[in-house]
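[1] Kindly generate the corresponding structure for this input.
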Amino acid sequence: MREEGYFIYWKYVQKLANKRLTSYKECLSLLYHILVCVLFI
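    Below is the predicted model of the structure:
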């Protein structure tokens, strides 16, 4: 389950990266999701 969670998260990161993360809110959202994934996956 852990590896599967990381795979899903990686696809999410790639999707955000495709937008080039120009928005400050998107950057904060990315940092928040990294924190959540580190703590809960």
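
[2] okay, CA-based contacts and neighbour counts for the rest of this
    Will do.

[3] can you count the residues close to Q14?
    By other CA atoms under 10 Å, 11 other residues sit near Q14.

[4] for E26, that is, sorry about that
    By other CA under 10 Å, the residues close to E26 number 15.

[5] Likewise for L39?
    Neighbour number of L39 under other CA under 10 Å is 8.

[6] Count the residues that sit near M1.
    Neighbours of M1 using other CA under 10 Å come to 7.

[7] Let me know the distance separating it from I34.
    Applying CA to CA, to the nearest Å, the value for M1 to I34 is 17 Å.

[8] same deal with K15?
    For K15 relative to I34 (CA to CA), the value is 14 Å.

[9] Here is the second sequence; please produce its structure so I can put it next to the first one:
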Amino acid sequence: MRIAMESDATYLQVEILDQQAQLLEELRRDGELLGVSDRAIFYGS
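    Just a heads-up that it's a prediction; the model follows:
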């Protein structure tokens, strides 16, 4: 994530957060999932 942020690669940031959100969903960690989803929406808009 750090490299994607440093290179201003928004698409990569959103992809990383999407993968993280999918993992958190599988682990049923809903509280963390919401935070990651909010970050993905922020970077994607």
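
[10] Overlay the chains and give the TM-score.
    The TM-score (TM-score structural alignment, normalised by the length of structure 1) is 0.56; 33 aligned residues with a CA RMSD of 1.4 Å.

[11] Find the centremost residue of structure 2, please.
    Residue closest to the mean C-alpha point of structure 2, counted by CA atoms, centre = their mean, is L17 at 1.6 Å.

[12] which residue lines up with it in structure 1?
    Aligned counterpart of L17 of structure 2 in structure 1: Y9 (TM-score structural alignment).

[13] how much space between that match and M1 of structure 1?
    12 Å.

[14] Tell me how far the top helix by length along structure 2 lies from the chain's centre.
    Criterion DSSP state H: the longest helix present in structure 2 is helix 10-26. Distance, stretch centre to chain centre, for helix 10-26 of structure 2: 4 Å (CA atoms, centre = their mean, to the nearest Å).

[15] sorry, back to before: and the gap between the match of L17 of structure 2 and L28 of structure 1?
    16 Å.

[16] try W10 of structure 1
    In terms of CA to CA, W10 of structure 1 sits 17 Å off from L28 of structure 1.

[17] go on, V38 of structure 1?
    Taken as CA to CA, the span from V38 of structure 1 to L28 of structure 1 is 15 Å.

[18] got it, and L16 of structure 1?
    For L16 of structure 1, the distance to L28 of structure 1 - CA to CA - is 12 Å.

[19] Please apply the same query to K19 of structure 1.
    14 Å.

[20] number of nearby residues for F40 of structure 1?
    8.
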